[in-house]
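Attaching a predicted model along with its sequence, questions to come.
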Amino acid sequence: MANIKSAIKNIKKSEKRHLQNQIRKSQFRTAVKKVLLLAQKGEDVSQSLSEAFSKIDKAAKVGAIHKKQAARRKSRLVKKVRSFQAQVQTAQK
């Protein structure tokens, strides 16, 4: 355990930031799962996709994830959604 006041304060700040980052990450992971679930069912995902993008961007904005990681996650999410939509369309034919 730290003995110096500033070190103690830094530990407290670090713990607070860690909790906030975990919350942001959890929120966008949940939003991504919701999008993928809707895409698998063949439902409209436009609203939930924009919500997931917003959550990912907010996580990147506050530093919970890197901005390039956010871009990569959004790109992969769209790719998966399109894949699911193509599967649903072929299954309906």
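Thanks, I have the structure now. Being a predicted model, the structure only gives us computed values, none of them experimental.

CA atoms for contacts and neighbours, from now on please.
Will do.

What distance do you get for residue 24 to residue 77?
17 Å (Cα to Cα, to the nearest Å).

hang on, I meant residue 20
23 Å.

Those two: which is more packed in?
residue 77 (19 against 15; other Cα atoms under 10 Å).

you'd agree the more buried one is up against residue 31?
No: counting by Cα atoms under 8 Å, residue 77 does not reach residue 31; the two are 10.9 Å apart.

here comes the other one, which I'd like you to weigh against the first:
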Amino acid sequence: MANHKSALKRIRSSEAKRLRNKYQHKSTRTAVRKLRAMADQKEAGEFFKTVSSMLDKLARKNVIHKNKAANIKSALAKHVNSLAA
């Protein structure tokens, strides 16, 4: 058990951050799945912007690696562009 006031605060804040990161990461994964399931190109193009910013935010906060975010965005962009054909 922590012996210092600051250590107790660190435990509380770490738990809050962990839960926030978990929520945002899960929300983003769900949004990615939803985008992959879309068939309408125009709707998918609009939603891609939202998902892209969600991925960028996760990468900026170090929840996921920046290269992973880039790889997912690239694959999603290819998917959205393939809907046009």
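Done, it's in. It should be emphasised that the depicted structure is a prediction, and the values quoted were computed from it without experimental measurement.

Let me see the TM-score of these two.
After superposition, the two chains reach a TM-score (TM-score structural alignment, normalised by the length of structure 2) of 0.79; 83 aligned residues with a Cα RMSD of 2.1 Å.

Is the closest residue to residue 53 of structure 1 other than its chain neighbours within a helix or a strand, and which one?
Take residue 53 of structure 1 and drop its neighbours on the chain: the residue closest to it by Cα to Cα, 6 or more residues apart in numbering is residue 74, 6.6 Å away. Take DSSP states H and E as the rule and residue 74 of structure 1 turns out to sit in helix 67-92.

cool, residue 65 of structure 1 as well?
Following DSSP H and E, there is no helix or strand that holds residue 65 of structure 1.

Contact partners for the residue nearest to it when sequence neighbours are not counted?
Distances taken as Cα to Cα, 6+ apart place residue 59 nearest to residue 65 of structure 1, at 5.9 Å, with adjacent residues excluded. Residue 59 of structure 1 makes contact with 21, 24, 25, 28, 65, 70, according to Cα atoms under 8 Å, 6 or more residues apart in numbering.

Can you tell me which of those residues are classed as buried?
Burial by neighbour count, judged by 16 or more other Cα atoms under 10 Å, picks out 21, 24, 25, 28, 65, 70 from the contacts of residue 59 of structure 1.

Noted, bye for now.
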